[in-house]
Every structure is written in C-alpha cells, then in structure tokens.
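Asks: fold the following for me, if possible:
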Amino acid sequence: MAAMIGNVLEYYDFIVYAFLAATLARNFFQGDKYGGLLASFAAFGVGFLARPVGGAIIGRIADVHGRRAALLITIFGMAVGTAGIGLLPTYATAGALAPALLVFLRLVQGLAAGGEWGSATSFIVESAPPGKRGFYGGMGQASIAASSLASSVVATIVSASFTADQLDAWAWRLPFLFGGILLPIGLYMRRNIVETPAFTQAQENLEQVERTSKSAALGMMSKAFGFTIIWTVSYYVMLSYMPTFLGKYAGLSTTQALMSNSIALAVLVAATPFFGALSDRIGRKPLLIGCCVGFLLFSYVLFRVVLGGASFGAILAIQIFFNLFIAAFSGAGPSALCELFPTYGRTTLMSIGYSLSTAIFGGFAPFISTWLIGVTGSPIAPAFYLTAAAIVSGIVISTFRETARERLR
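Replies: This next block holds a predicted model:
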C-alpha cells in the first residue's frame, strides 16, 4: 500500500502538466497556437530526458541500499519539483527566465520519476505471494493510472470552476501547488516499509550470485526498451495528449475532454488488476501480444471515427475501448518485466531500459503527435504513431519466454 499510494502521489505530480499544456503554453511560451503548444509539449518531454539518469542513479541505490531508501528519495524530488512549478513567475513577469525555470523543474521531476517506477515495481512484485505477482504488479500499475485519474479530475474541477481568464491568470497554479502538500503524506507512508524477501535474500547471498555479463545485461535492457514502446506511447497518447487532441480537433470543450478522459481512466484503474490476475492464470504473453494487435488493428479506424464528428458518447466509448487494451498490457507488464531481470540488479537494469524507452517514445508522444499533425497536415497522424509502436513491441514480446510460473531469479 505504501508503494501504491506513493505511485499515486508521484505520478499525479508528473502527469498534471500534460493536462494543462495549453494553459502553460499561454503563460510560458506566448500562445497556444502550433508553435507555443509545441514548445509546451517539448518542456513536458524534457522531464523524460532525465528519467534514464534518475533510473540509473536511484535504481543503483535501490539495488545496493534497498528499495526503501530509493522510494523516500523519489517522493521528495517529485513533490518539490511540482510545487515549484506552481510558484513560478510567468513569461509576462520574468521573460525568458520563466520557461528556463520551468524546464529545470521538469528535469527535477524527471530524475525522481526515473527512479520511482523501477523501485516501486520491484518492491511490489518482490513482495507478492507465490502465484500472484501479476495481480500485485497490476495493482501497482493501477495506482499509476489512478494518479492519471486524479490529475484529470483535478484539472476538470479547476477548468469547470474558473473562467478561462481566471485559469490563465492564476487558477492553473492550484493543481501544482496541491502536489506540494502530498510530500508529508508520502514520506509518512514510506518511512516504515521493510525490504522485500527477495532483496534480503539476494543481499545475504551476494558472494554466491552468478554475475550477469555486460552483453547479457545490455540484451535484457534492450528487451525492456522494446517491450515498453507500445506501453508508453499508448499511455501518453491516449491519456496525457488526448484531452488536448479532443479539444483541438474533435470539437469538445476543455471540460468535456477532461471529463471523458477521467471516465475512461476510471475504467483503466478498475480493469488493470483484473488483467494482472488473469496473467497469473493464462500467462503474460497472451495479454501483451493482444494489446499490440489491438492497437495495430483499431488505431486508424477509431481515430477516423473521432475526427468524423463523433458525439461525446461515441468518443467516450472509443477511449474506454482503447483503455482496456492498455489495462491488459499494464496488468501483465510489471511482473513480466521484473521476471526478466535478476534480483540483485533488477531495479537498475529495468529502470534504465524502461526509462530510456519512456523518455524517447512516451515523454515526447504529445510533441511527436503535434509535430506529425503539423508535418502531414492531418490530425489522423497520431494513429500511425500508435500503429508503428505496436508493431515494434509486438515483435520484441514475441521473443520473450513465458515466465508467469517461474520463480524470481
């Protein structure tokens, strides 16, 4: 519960930026037209560039000094970075210094987030009873989806409670400042957690551990990198970028777009543990491959429906449909990745592979989607990005052996 609640607090801080991208573009990048929105999403993506570094540094701390130490560091870094954004001066007040400070705080958030996922996921999966790693890993991933839901709900409430002028003037700060008060809650939840049995046993038997060669470690990280592409692209296109996309190209108001996103996210939160438990019964690969096939077959068709003047109800149904595929991947994904790596180096190696992929393909997914639309002149372009990601990850996952019934190494 400590790791799950920490995930909610941490990723709320990180994701809320994407939901307010257009407002931030007006306050820090002189407008929400193509150039300003592109700059705002670039700043969003910059935070992800720090994630592999954070994954390597904090992941190493987790593997040497324990998961608890890493989880305390990440909760502190994320809350400080988010509250700082809420206190920043805007471009109208500080000129070019304002976007520079925004980028700096995004880097602080990125360092913390880079270590959070690997540390929390390792902690949760290693703590799971036999035969329930998928369910526990799915619960952990559901907590991350819950943080997206919390971000979306807060952004929806703020958008509905204030006028557009008030939102641009000062109300945009409220969701970020809320992240600051989460720090003491997160520290309290994590200060008394104990190390996992798998980590404790690995530390006791370090002399007997057969070390992984550099080439083998690189191979495992490469698999984690390719594995994560569709996961992170679908997550950040369908969840973080979608409110902006729906408002700009599907004719929904800001409040409608955020409300639709929130409802679909609630389905994702509820479904992810179910798919995690299902992966314990039928294996990880059927669900992972099924997600890739789903995005391959349906991305273009359903984006075309959304852009064809679909009603709010139809758009909501499409978002829920896509979120069920994400839930299938998110349920099986954490345990499948953990099972790929040995315990003594799990957090470091997994965090680097996962964070690199997330930094390149996920963090810049809103930027890439916006850029593709600008280059092609067609708002259908993000569907091609999803399709390409599904093909690459599907090929990588097909090379995995089934590990659902194997013991952690």
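Asks: CA atoms for contacts and neighbours, from now on please.
Replies: Fine.
Asks: how far does the strand or helix carrying residue 276 sit from its chain's centre?
Replies: With elements taken from DSSP states H and E, the one containing residue 276 is helix 254-282. Put simply, helix 254-282 sits 14 Å off its chain's centre (Cα atoms, centre = their mean, to the nearest Å).
Asks: packing partners of it?
Replies: The contact analysis (3 or more Cα pairs under 8 Å, 6 or more residues apart in numbering; DSSP states H and E) places helix 254-282 against helix 133-161, helix 242-249, helix 312-338.
Asks: ok, then the element right after the last one?
Replies: Same thing as helix 312-338. Next along from helix 312-338, by DSSP H and E: helix 346-357.
Asks: now the element after that next one, going C-ward?
Replies: helix 365-376.
Asks: can you list contacts of that next one?
Replies: 34, 38, 41-42, 45, 233, 236-237, 240-241, 379-382, 385 (Cα atoms under 8 Å, 6 or more residues apart in numbering).
Asks: what about residue 161, neighbour count?
Replies: Other residues lying near residue 161 total 13 when counted by other Cα atoms under 10 Å.
Asks: contact partners for it?
Replies: By Cα under 8 Å, 6+ apart, the contact set of residue 161 is empty.
Asks: next one: the one 5 residues further on
Replies: Shown in contact with residue 166 (Cα under 8 Å, 6+ apart): no residues.
Asks: can you tell me the SS state at it?
Replies: The three-state label given to residue 166 by DSSP: H, G, I helix; E, B strand; the rest coil is helix.
Asks: what does residue 406 give?
Replies: coil.
Asks: what sits against it?
Replies: By Cα under 8 Å, 6+ apart, residue 406 lies in contact with nothing.
Asks: how close does it get to residue 40?
Replies: Using Cα to Cα, to the nearest Å, residue 406 is found at 44 Å from residue 40.
Asks: repeat for residue 401
Replies: Between residue 401 and residue 40 the computed distance is 41 Å (Cα to Cα).
Asks: what residues of the longest helix along the chain count as buried?
Replies: Determined from DSSP state H, the single longest helix within the chain is helix 97-127. For helix 97-127, burial by neighbour count (16 or more other Cα atoms under 10 Å) applies to 98-99, 101-127.
Asks: next, the structure of the following sequence, for comparison with the previous one:
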Amino acid sequence: MDYSATPQPARPDALGRQNASAAAQGAAPAERMHHAKAIAAITLGNGLEFFDFTIYSFFATVIGKLYFPVEGQLAQLMLAVGTFGVGFIMRPVGGVVLGAYADRAGRKAAMSLTLWLMTLGSALIAFAPTYAAIGLAAPLLVILARLVQGFALGGEIGASTSLLLEYGSDKTRGFYGSWQFVSQGLNTVCGSLLGVALAAWLSTDALESWGWRVPFVIGMAMGPIGIYIRRHLDETLPGIEDGTLETPTAEVPAPQPVRKLFRDYSRVITMGVLTTIGGTAANYIVLFYLSTYAIRILHLPMSSALWAAWAAAVVTVICSPFAGALSDRVGRKRVLCVSRVLLIAAVYPAFMIINAAPTVPVLLSVVAGLAVLVAFTAVPNIVMLPEMFPRAIRATGMSIVYCLGVSIFGGFAQFFATWLIQISGNHLAPAWYLIGCGLVSLLPLPWMRETAGRAID
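Replies: The predicted structure is shown next:
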C-alpha cells in the first residue's frame, strides 16, 4: 500500500512551533489593542490633570483684576501669572513624595491620588470669593489651590510618563512617551476652545462675574471620570498588582528611592534639569503666554487671542507622535539638538513679526510654526528623562528632574517675560528669555548617553 499520499501527523516539535506561531499572530493584534487602550487611558487622565492646572493661564487677565486689585494692568498681570508660577513651587515636593509613592505602591495608585488632589485644587479656585468679598483671604485661597495643584501634578508627571514608557519596547518608547506631550496639548486645545467660547458668548460683566469659574467647575467634575478610566490599566511595577504588594519575582521597588537617587544619580539629575530648562520655557511661552501677550501687548481681543493657544496646542498634538517616532529611529539627542537650535534661531524673528503686524492671521501662523519646533524639542526631552533611571526609582527620578527644571523656568516663564517687558520697555523681551534658556539647555547634551533603541531595564 502506498502511504505517500496519506497525511502524516506533525512531529511534536513542528506542531509546537506551529501552535506558538499561531498564538503569536493572534496575540500581536490583541496586545496592540491593549496598548492602544492603555495609551488612551493614560493620555486622557493626564490631560484632565493638565486641564485643571493650565486653564488658570487662559483667564489670568480676569483673575488678576478680581483677586489682585493693584494699580496698572501690567502689575495685575504680573501678580496673576506669578500666582500661576506659585503652583510650580510645590512640583518638586510632589515629585519627591508622590514619585516615591509611585515607586512603592505602583503607578496606578499614585495617578489616582494625584487626580483627587487636582480636583480639590480646582474646587478651591472655582468657589473662591473675590478680593471685593473677603479681602486678602481671596488671593490666599487662590495661592493655596495652586500649591495643591502643583503638588499633585509633580507626582503625576513621573508616574504617567514612566507607565507610558514601560508599555513600549526598546524600539517604540519614544512614540509611547510622546503621548505625555499629546495629553498636555489636548488639554490646551479644550481649555482654549472653552475660553474662546466663553469670551465670545458672554458679556465682559458676565465673564468676570461667573463665566471664568465654569472651566474650573468642569475640571473639578472630570476628576472622578479620570480615576474611573484608569482603574483598568495594568500595573508595570514588578511585585505590585491592584495596589497589593506581592512576592516579587523580578526587580523590587527601592526601599529609599529618594536617598538612592541623590546618592547615585546626582550627575544624571543635574544634566536632566539643565536639558529640561529649554523645552519647558518654550512650551509655556508658546502654548500659554503668547495668548496673554496678544491681549495685553498686541491689544487683540480675548476671543481672538485665545486662538493662538488653540493653534499651538493642535500643532503639538499632531506633531508629537511623529517627533517621538523620529527619535526612536535617529536618536533622542539628534532630534532634540537640531530642533532646539532651530527654535533658538526662530524665536526673535517670530516676536518681531507679530509686533510688526499684530493681526490674528499673522499671530496664528507664527505660533503654529514655533509649536512645530516646540513639539520636536520637548518630546525627546521628556522621553529621555525617565529612561535615565532604573525601573525601581524611575517615577521618582523623572518627577524630581522634570519638576526642578519646570518649577522655575517653566512655571515663572510668563512672570519673567512680563517682568522683562516692564523693566526694559521692549516688547521683544520674552524672546531673550527663550534664547537664554535654550542655550543653557544645550550645554549637557554632549555628556548625556543616547537611550533610543537600547534596553533600559
């Protein structure tokens, strides 16, 4: 009998390989879908926190008038944007405390706590009586709220960015980490659109009476939504599952992450802070301050000037994933260095153009062009920071480095820009600030190691 045409049973090893191949093919789309949901959950939750924090900037002119009744519009604005910067003072504290908590109890637990704290800060601002009602207690309430929000955001940035990177691979961490910056852009898109709508629909009296409070009430209400969305994320810190410390099978959380960081990684922290200065100054001037600048310096109506923040945010949302993917292909340092040099070269001519032709189309065009460079310089920067630390102390390290760099040079960027205008009488003075920060931030790059495409754990 001829058995040549009879199907032969597959050998065990061949069958195993066939089954493994089929399982891998089936698992890959499922894993990609799982990661896509995780990115969406992290991005949305992070965006809600930044919405609560940054909406203050869009209404700085109104808040300055209601809570800081000093003589002169520029003086009111300085106090209002100074209070915006106060929130950044607590970021390093929040980064240390909540970052260490994220490295012990897990990323999910820390991110839920930061959302509750951010909700509390928004509630304080939303319902704070004005200076006319309670006097000095009014600005003190606003300052307290900003301190709470700054503390919360200091812990959020390290936990959420670490979680994004830990979902990615050695070849995709830049793309995954870029969604941190996307979330910041999305919150600015929503905040600026809401500001434009309120300024267009409400009278000046209504806006100053109650309209400016609406975004803070919305932000307060969205906190529990963000917490619910994040409940279904997978924890990436080994030995932590659903907030319960189990017997770890791999790396265990560092028992003293802060002490270990400053003992073993002080040089890395210094270089990371210096590098962050340039990106954060550009981010807060281009995305937030230019709309206020357009109102006070260029004398454009608020309903028109807020479109500048919207345009900048939309551009950063679109460009950030491309910046992250490019940094995966050609390296973080190369993308960061080239884009930052171009930004330094472009910023002074940009301010000259909008002052020479202070119209909405010119403002939007200039802001959009700067925002492209901001995205390509900020994304590789924010991705490099957590990559410099091992997993057990990553959230703490990222929080400390980022918050130290952002606290002064980002949080008070608007204050410094306004102060430079006041003391010099030159409307181009904010460009000097960006150029100085950009040059300083390039100094440590030659000594920083390239992290793209390399294992970090």
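Asks: quick revisit: which one's more surrounded, residue 401 and residue 40 of structure 1?
Replies: Using other Cα under 10 Å as the criterion, residue 401 of structure 1 and residue 40 rank with residue 40 on top: 31 against 11.
Asks: aligned counterpart of that one in structure 2, please.
Replies: The alignment partner of residue 40 of structure 1 in structure 2, by TM-score structural alignment, is residue 80.
Asks: mind listing what its match touches?
Replies: So residue 80 of structure 2 contacts 60-61, 63-64, 68 (Cα under 8 Å, 6+ apart).
Asks: could you report the distance from it to residue 74 of structure 2?
Replies: For residue 80 of structure 2, the distance to residue 74 of structure 2 equals 10 Å [Cα to Cα].
Asks: once you drop chain neighbours, what's closest to the residue positioned nearest the centre of structure 2?
Replies: Nearest to the geometric centre of structure 2 sits residue 184, at 4.7 Å (Cα atoms, centre = their mean). Using Cα to Cα, 6 or more residues apart in numbering and skipping the chain neighbours, the partner closest in space to residue 184 of structure 2 is residue 47 (5.5 Å).
Asks: still on that earlier bit, what stretch of structure 2 does the helix holding residue 276 of structure 1 fall on?
Replies: Going by TM-score structural alignment: helix 254-282 of structure 1 matches residues 302-330.
Asks: list the buried ones in that stretch?
Replies: Neighbour counts using 16+ other Cα under 10 Å place 302-317, 319-328 of stretch 302-330 of structure 2 among the buried residues.
Asks: same deal with stretch 1-13 of structure 1?
Replies: So stretch 1-13 of structure 1, judged by 16+ other Cα under 10 Å, has buried residues 2-13.
Asks: again, but for stretch 63-70 of structure 1
Replies: Buried, per 16+ other Cα under 10 Å, within stretch 63-70 of structure 1: 63-64, 66-70.
Asks: now stretch 218-235 of structure 1
Replies: Under 16+ other Cα under 10 Å, the buried positions of stretch 218-235 of structure 1 are 220-235.
Asks: inside helices: which ones of the residues you listed?
Replies: 220-235.
Asks: which of these sits closest to residue 310 of structure 1?
Replies: Comparing these against residue 310 of structure 1 with Cα to Cα places residue 234 closest, at 20.9 Å.
Asks: that closest one -> structure 2?
Replies: Using TM-score structural alignment, the equivalent of residue 234 of structure 1 in structure 2 is residue 282.
Asks: that match reaches residue 435, doesn't it?
Replies: No: using Cα atoms under 8 Å, residue 282 of structure 2 makes no contact with residue 435, being 9.1 Å away.
Asks: related to what we said a few turns ago, pull up the aligned stretch in structure 2 for the longest helix of structure 1.
Replies: Against structure 2, helix 97-127 of structure 1 falls on residues 137-167 (TM-score structural alignment).
Asks: have a look at how far, on average, the matching stretch is from structure 1.
Replies: Compared with structure 1 after fitting, stretch 137-167 of structure 2 deviates on average by 0.5 Å (mean Cα distance after the TM-score superposition for structure 1).
Asks: ok, stretch 218-230 of structure 2 next?
Replies: Superposing on structure 1 and averaging over aligned pairs (mean Cα distance after the TM-score superposition for structure 1), stretch 218-230 of structure 2 comes out at 0.9 Å.
Asks: what range in structure 1 matches that stretch?
Replies: The alignment places stretch 218-230 of structure 2 over residues 178-190 of structure 1 (TM-score structural alignment).
Asks: go through the matching stretch and flag the buried ones.
Replies: Going by neighbour count (16+ other Cα under 10 Å), the buried part of stretch 178-190 of structure 1 is 178-180, 182-183, 186-187, 189-190.
Asks: could you do stretch 441-456 of structure 2 as well?
Replies: Neighbour-count burial for stretch 441-456 of structure 2 flags 441-442, 445, 450-453 (criterion: 16+ other Cα under 10 Å).
Asks: output the residues you listed as TSV; include the columns distance to residue 178 of structure 2 and secondary structure.
Replies: Putting the buried residues of stretch 441-456 of structure 2 into TSV (distance: Cα to Cα, whole Å; DSSP: H, G, I helix; E, B strand; the rest coil) gives the following:
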residue	distance to residue 178 of structure 2	secondary structure
441	20	helix
442	21	helix
445	20	helix
450	17	coil
451	15	coil
452	13	coil
453	15	coil
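Asks: between the longest helix belonging to structure 2 and helix 302-330, how many degrees?
Replies: The single longest helix within structure 2, with elements called by DSSP H, is helix 12-58. Helix 12-58 of structure 2 and helix 302-330 meet at an angle of 150 degrees, taking axes from the mean of the first three to the mean of the last three Cα atoms, to 10 degrees as the criterion.
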